[in-house]
Every structure is written in structure tokens, then in C-alpha cells.
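*Asks:* A structural model of the following input is requested.
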Amino acid sequence: MKTIQIWLFIGIILVLVSCQDTTEPDSTQVATFEGTVYALGELGQPLPLSDVLVTAKGFYKQTTTNTEGKYEISVEPEAGEETVSLELEFSKVGYRLTFKNVEGLKGERTKVPDVTMQSTNDDSSVVTPPGGESDDAAHIEIYGSHESHIYVRSSGLTEAAIVQFVVTDARGRRVDENHKVLVHFSILNGPNGGEYLFPDTMTTQAGFVHTVLNSGYVSGTVQLIASFEVNGKEYRTLPVRLAIWGGLPDQEHFSVALDRVNIAGHVHSGILDPVTAYVGDKFGNPVAPGTAVYFYSDYGILEGSAITDEMGRATVRYMSAQPLPPNPAEYSLAEITATTYGDTLKVEQLSSSTKLLLTGPTAAIQISPETFTYTDVNQPVSFDYTISDIWGYPLVKDTRIKITASDGNLYGDTDIKMLDTQASGPGRTEFNFAWAPGDSLEAPQVYISIRVTTPEDGNGYQSANVVGTKQ
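*Replies:* As a prediction, this is how the structure comes out:
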């Protein structure tokens, strides 16, 4: 009988276990966020913080950090949405409440920037520094490492940096409780875009103090100092430098430009023309150095990508090569497009484009009239002439047009150095000049010469002559 009861009990347990819902969430339908939480140790070093309650506000999801300070939390986007924007709340008894705004994609894992929580302990928790009792404070210097840069406010990126200092006596010992000092923090120089320090004063704890640089809306370099007074004498640090970088790219501040807008691409292969994308954030600051920009073109060959410099410039090289526009008489432009992303998830794609004119060989010079007559009367003769490639497009930059005459005087468009242009018409492909014999010109004939010379990678040489005869 006892054996039957035992087997009956085991059977009930098995049934209950088999009825439990062991289904895990489908990872392709949730956005997962993972990160690490730290606290500052006595010496200012970051230490993993366990048992921190992590809450995804608005999604009713919570988890806690493990002994390594790590956590993972998954949330499901709203119906029809691929992205999740949420606010993570970090809380633990004895530490200040901390928040972090993050974005993630459904079906992907997102690394959350490290979180450092500040203790709420007061001065009573301070221990006596190593080396025993200290003397009066005599030195202050930066302690440990800190962020080399942050980003402008409202960029969605890191906007604050903790900077730590240590105060010591003349023998290099951290000041103790009996010799603590009030340290003042101030910005010596900055971009004046609303950046600020908080707190701006702090009393040493075991010799340590810290402040937080919070960015404003303007990028640039910030210099901050920490100082204190003892017995009427001021002690201060050397300036500490941090950079405030621009935020994410903005469509209204994204453009692309060519070094030359007209090259003889139908004449020479291998002509290199730099292409530069100019990338700014929504406040008009250059974006952070290292922002990736991608490029492509419908004709020729183009380097595929580059990263921005400190002014938000990313430059690649276009090279004239096949394929070329198939019907250049009607259309001989290569469209060059630059793209980047306006968010960290690479969802919001930005683009800007420009067009490069690919011109052909220099056409025969057209001039009217082709011949002329003159008398002893100083009566000028006017000429119209056209200089272009074989399809009517303007010649490339630094093309030289030079007109000379064997006798008489020339006026007008007689010595021209072409500018970089895609436009045809007066001053670009159409020109005019006048010749006058002067008083009592005796020469029976006058020869007017037009010479077109181009750069080494230009459209090519052409010339023409006009003959005048005396009546």
C-alpha cells in the first residue's frame, strides 16, 4: 500500500512539472538591452555593483545585476514598431537613483553605456587615509582617468563626464577628516554653449572630490580647474581639458561638394576629383570625429566611405573611368551621393547628392566673321566666337584662351582663364572681342590668332586664324 502511494505521488509531481509553461520569449520579437553597473571605490576606481534593481519604465519589466554588475532586460515593441525607446531606472539602497535613455531594435541586442551610481553616504563613512594622520592640504591633482570627450546636449549620446581629484598634504598623503578642505570647480575656457559643472564645490572625503562636466549645445574644448584655500593661500590644478563633440548627423546640416565640378572625363581616364561631405548636427556643430559617411556614383569609380574629421568633413576621391554617360550630347553628368545615419541604430538614413560634369574634347573654334576688311579710317570690327567641347559644354578650369593680332589693337575677351563651371553661355562658352586698325594702318593684311590651351588633364588644344585685308 505504501509503495502504491509513493508511485502515485511521483506521478502527480510529473504531471505538474509537465504542465508548467517553459516557453521562453521569442528573441526575434523583443529588443534586448545589456550593460554593466559600477560604483566608485574608496580610491575612485570603478567597482561592479551587484543587486541593483533595473527597471524598464513603462514596460513593467525589471531585473537585477549579478555579482559582476551585469544585467540583461528584454522588452517587446508596440505592435507594428521595429524600434524601442525606453528609460532605464537604476536603484539600490545607499545609492542615488540613476536613469539612462536607450534605443534598440526588435530582434537585436543593444549594449547600454556603462552606468556609474553615486553613493549617498556622508562624511561619516570616510576612513583615515593610508599613512596615518595628514597635515594641511598642500596639493591637488587629477585622479584616475576620465572621458576624453562627451557630446552636445540632447544628442542622445553621453553628455556628462565625471572628473576626480585628490588632495594631499606636503608629504603626499591624502588629507584626513581633520584637514578636509572645500574644493571649488570652475570652467576656465569653453565654447559657451550652456555647459556647466555640478557640483561646483565639494568637501574632500578621504582626500577625494569629484565634479561632473555637463555639455551644452555647442561643441568645442572645455578647460576646467579645481582649487581650494588653506590659511589664505590658494592651490589649484593645471587646466583639465575635455572635448564636447557634436551630436548625431542632421539632414539640414548634411551636404556634399566637389573640388572640381567639371573634368574632362570623356578625354582622360584616371582623373581624380576629391568629393567632400560636410556633416553637422541639429545645432550646427560639426558631428563627432569618426562619423562614417558612405558614397556612391552612377558613373565612374568612387571610393566607398570615409570618416569625418574635427570639422565634420569626410573626403573621398572620384576617378574618371568606365562606365561613362552613354549619350553625352544630351546628358553628361555623374551623380554622386553621400549617405550617413541620423541615429545610432542605423535606421534614419540621410543623403545628399551633387553632379559632376564629364566633358569631351575641345571642339573646333567657331568665329564670326571669319574674314574682314579695313581702311585708313579707325573703324573697329567686332567678332563673336565660341569655345566649348564637342557637345557644347564649357572647358575645364584653368583653360587659357589667348587672342593676338599682327597689327592694330584688340579689345574685349582676348586673354581668358576659364573658371570651374558647368554652365554654358556668355563668359563660359560664348565670347566676343573687337579689333581696330588705328589711324593710317599701312599693313595690307592683318592676322588675328585664337589659341586654346588646356591643363594636362584638360580637353585639349585648338586654334583658329582670322585674316583681314586692307581696302
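
*Asks:* From here on, just use CA atoms for contacts and neighbour counts.
*Replies:* Noted.

*Asks:* quick one, strands of the stretch 201-350 of the chain?
*Replies:* Secondary structure of the stretch 201-350 of the chain (DSSP state E, counting those that start in this stretch): strands located at 201-203, 208-214, 220-230, 233-236, 240-245, 254-258, 262-263, 272-279, 292-297, 301-302, 305-307, 313-319, 333-341, 349-358.

*Asks:* Second chain to compare with the first, below:
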Amino acid sequence: MKKFVLYISLFFLVLMGCKKKAVEPEVPQQKTVILSGSVFESVTGWPIDSAVIKVTGITPQVVTYTDSVGRYRVSFEVEAEINVNVIAFKEGYEPDTVVVLAVPGRTVNVPGLFLKRTAPETPTSGEAASIVLISQTAKNIGVKGSGSVETAQMIFEVQDSSGRPVDLAHSVEVSFKIGSGPGGGEFIYPPKARTDAKGRVTANIVSGTKAGVVQVVAESNVGSKTIKSLPVVIVIHGGLPDSAHFSIAPEKLNFPGYNVFGLRNRITAYVGDKYGNPVKPGTAVYFTTTGGIIEGSALTNEQGQGSVNLISAEPRPVHPVLGPGYAVITATTADENQRTIKAETIVLFSGIPQITVEPTNFDIPNLGSQVFNYTVSDQNGNPLAGGTTIRVTIDGKDIRALGDLDITLPDTRDRSWTRFSFAIQDTTSDIVERPVLIRISTSGPNGSATVNISGKVR
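*Replies:* From the prediction side, this is the model:
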């Protein structure tokens, strides 16, 4: 039995040995290595384009260039893992190198390469020949205590005859002075300074208590000559509003807006600071009126003035003391303590012309005379607008007229400009009764009116 089992085992071994052995396919070995990376400027971190990338440590060496965003990608073949040098360089920069392990069949991300710019050779300057303003922090500053910026910094550069900044070997001392100014205590600090390695000096102008224009000049003595900058102009604006320097005025004290709507009258606020300077531009002023309507606000200009339009409309004004036609215009703003301050003015809205005269009939004796009193006003008894003309014409023989015969009204709110008078006188001793016709007429912005009266002279 044991022999039988042994024979069977030998049979199967021989049978298996007679079968053809299976051959597995041969896998080709990967030899290509891909290197990928970027090149940057060492100070700014900006990518560098067109930099040369050289891979050494392999044969042959491989060269490529970075693209517009500083990236590169290069491939080559190796038989086995190997350390290679990746070198980046470009004209005007110091090169940078990194060592990476090149593995066949792999893409290797190369650490960033950083190129440092080589310092250009600094040319030597000549002797100082001119002074120019390089920059200034502000063209406008505020007076002392205004709450605005009170200091402006100026940087000047001293240059040689070729326009190059003077170097330290040709450094000069520069003095600063105020060529002209408002005289409110403004000053320059420091009064003098020496140029640095870039040929530059810095000065500060500090405002005083007065607004105005300041001219700053930088100058330096170079040998036997003096070089100067062009004047640097800086405007000093005023501070915040002050109640003692706040006023308001209309363009017209009297305008014919009681019966005619839509007429405009310019109202201007004049705003100064506690030193009497115009306030800083852009100061807000608010307006209200007791008659018609008014534009609500205005911003002051360089002269501290802000204007709006008063427009004739309802309501027709009634003043508690002066009566119908008189409107109160109020301007308000805030002072340095955030308190509301105000200024007021009165504007007359005049109406339709009316004429009255006394007496309305007359009989003048031989060589006698007669005085006539007449009024020209609107329906409220107020004066007519400025520019109104009043004329008295007399048609008669051998008489003479004296008094208010030809008048042009000023721009006024005063009711005394409604009352006038004249006289006529018989100039002949002849006792002959003669008729006399008197015409009083007015014409102007408010309209026209005429009154005729008649009488006789003996």
C-alpha cells in the first residue's frame, strides 16, 4: 500500500514538470523626472519672468525659462534616484540654488527660488545747483485751535546741475523762511536742516491765529552763490464760527414779492472765527424765514460766505412790530463749543404801487403858492422797491414848481421814503385865472401808478 501511494505521487510530479511554465509580461521601467517650481524677487515676493533655470548633476544639463508668472516646468530621464542642482539666475540679480532628489517616474515640486537684486552703482553727484519741492502733506491747514490740521510737512530735494540729488559728499545746509504770510504767529520748524544721503531735507509749517496765504522758501549758500526753491504756497484757513463774527445780509432789503410770487432775493451769511478770519471752507449755515420760502442751507466758501435764495411765496410775512410785508430771515450755525449761534436780518416784501396827495384841488391867489404833500407806497404803506422812479409834472402858465419833483428810490425798508412834498407858485402879477394840471406818476419793479389833480391860479 505504501508503495502504491509513492508511485501515485511520483506520477503527478512528473506530470506537472512536463507542463509549460507561464511567462509574465515585462513592465518597462519609468525614467522620466518632472521638476516644477517658481522664482520670486527676494524683497517684494513678486514672481520673476524670463529667469534662466539650469538643472545640473545630470548629463546633459537641462536649461529652461520661467513664464510670465515666474513658473517653470522641466523634464529629463534618469536611471535611478539622484540629487540634482536647480539654479535660477537673471541679469541684475544674484542667483539662487536648491538641491532636490530626482526620482524616476515622479513629478517633484521644487522649493521656491528667490533672487536678490544686485545694488546698482550709485553715481556720484556734483555740487548743489537747485532746490525743488518733492512733496507736501497738505496745501491747506487751519488756524491754531481750529480743530483742523495745523501743520504741513514739506520735503525739498537739493540737486546738482544734471538734476541728480546731491550725495553726502556734497551735502549742504538748507534754511527755511516765510516769504510772506498773514502775520498771525505762523512759523517753520526746524529753521534749517542738512541734506541726507538722498539730498533731501524736511521742514514743517505751523499755523498761527490768522488766516491767509503763506509762502515758504528754501535756500542754501553754495560757495559764493545762493540757491533758492520756488515759493511753496500753503493756505491757512480760519477756525470755527464765532457769534461776534456772524452776520447776515440780503442782496435787496426791499423786493416786490408781496403780490408777485417766484421772485428771488439772494441772502448771504458772513461767518468768521474768533480771530476775525473767514471760517474754514465748507462750514454749514442753516436758514429760515417768516415769509415766503428759503433754501435751507449753504456751505461757506474761501471768504467765509454762504448764500441761499429767498423766494417770494406764501405765507406773506407779517412782522409783530413793523406789520405786513416785513419778514425775518434767520441764519444759524454752531460755534467751537457746539453751541447754536444765530444772526437775523429783515427783508421787506413790497406790493402794489399806490399814490395819495393832499390837497386834491386848489385855488392859488395872485402871486401866492400852495404846498402839496403826497405819498407813494404799496398797499401796506411800505416803500416801493429800489429803482422806482417818481415824477411830478405840472401843466400851467406862469407858475413855478419846487420840491420832490423827480425821485429815484434807493433800496430801503424805511417808510420815510414814502412821504414827499412840492409847492407851486404864481409868478406873475397879472390877475388872470389860469387852469393848472398836476400829474404824479411812479414806475418801477412793483409796477406803475398815476394820480392827476387840477386847480387854478389867479
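
*Asks:* So which of the strands of the stretch 201-350 of structure 1 has the densest surroundings on average?
*Replies:* Looking across the strands of the stretch 201-350 of structure 1 with neighbours counted as mean count of other C-alpha atoms under 10 Å, the highest average goes to strand 262-263: a mean of 26.

*Asks:* post-alignment, that strand versus structure 2, mean distance?
*Replies:* After superposition onto structure 2, strand 262-263 of structure 1 sits on average 1.9 Å from its aligned residues (mean C-alpha distance after the TM-score superposition for structure 1).

*Asks:* In structure 2, point out the residues matching that strand.
*Replies:* Strand 262-263 of structure 1 corresponds to residues 254-255 in structure 2, going by TM-score structural alignment.

*Asks:* one step back: how about the strands of the stretch 201-350 of structure 1 in CSV, adding distance to Lys57 of structure 1?
*Replies:* Below are those laid out as CSV (distance: least, C-alpha to C-alpha, whole Å):
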stretch, distance to Lys57 of structure 1
strand 201-203, 32
strand 208-214, 24
strand 220-230, 34
strand 233-236, 43
strand 240-245, 29
strand 254-258, 34
strand 262-263, 56
strand 272-279, 34
strand 292-297, 32
strand 301-302, 46
strand 305-307, 36
strand 313-319, 39
strand 333-341, 27
strand 349-358, 28
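
*Asks:* Over to Tyr7 of structure 2. Which of the three states is it?
*Replies:* Following DSSP: H, G, I helix; E, B strand; the rest coil, the label given to Tyr7 of structure 2 is helix.

*Asks:* give me the number of residues near it?
*Replies:* Counted by other C-alpha atoms under 10 Å, the residues lying close to Tyr7 of structure 2 total 10.

*Asks:* Next one: it from Gly17 of structure 2, what distance?
*Replies:* When C-alpha to C-alpha, to the nearest Å is the yardstick, Tyr7 of structure 2 and Gly17 of structure 2 sit 16 Å from each other.

*Asks:* One more: Ile205 of structure 2?
*Replies:* Separation of Ile205 of structure 2 from Gly17 of structure 2 (C-alpha to C-alpha): 108 Å.

*Asks:* Thr63 of structure 1 is in contact with Lys57, isn't it?
*Replies:* No - using C-alpha atoms under 8 Å, Thr63 of structure 1 is not in contact with Lys57; the gap is 11.9 Å.

*Asks:* which one of those two has more residues nearby?
*Replies:* Using other C-alpha under 10 Å as the criterion, Thr63 of structure 1 and Lys57 rank with Thr63 on top: 16 against 13.

*Asks:* No further queries at this time; thank you.
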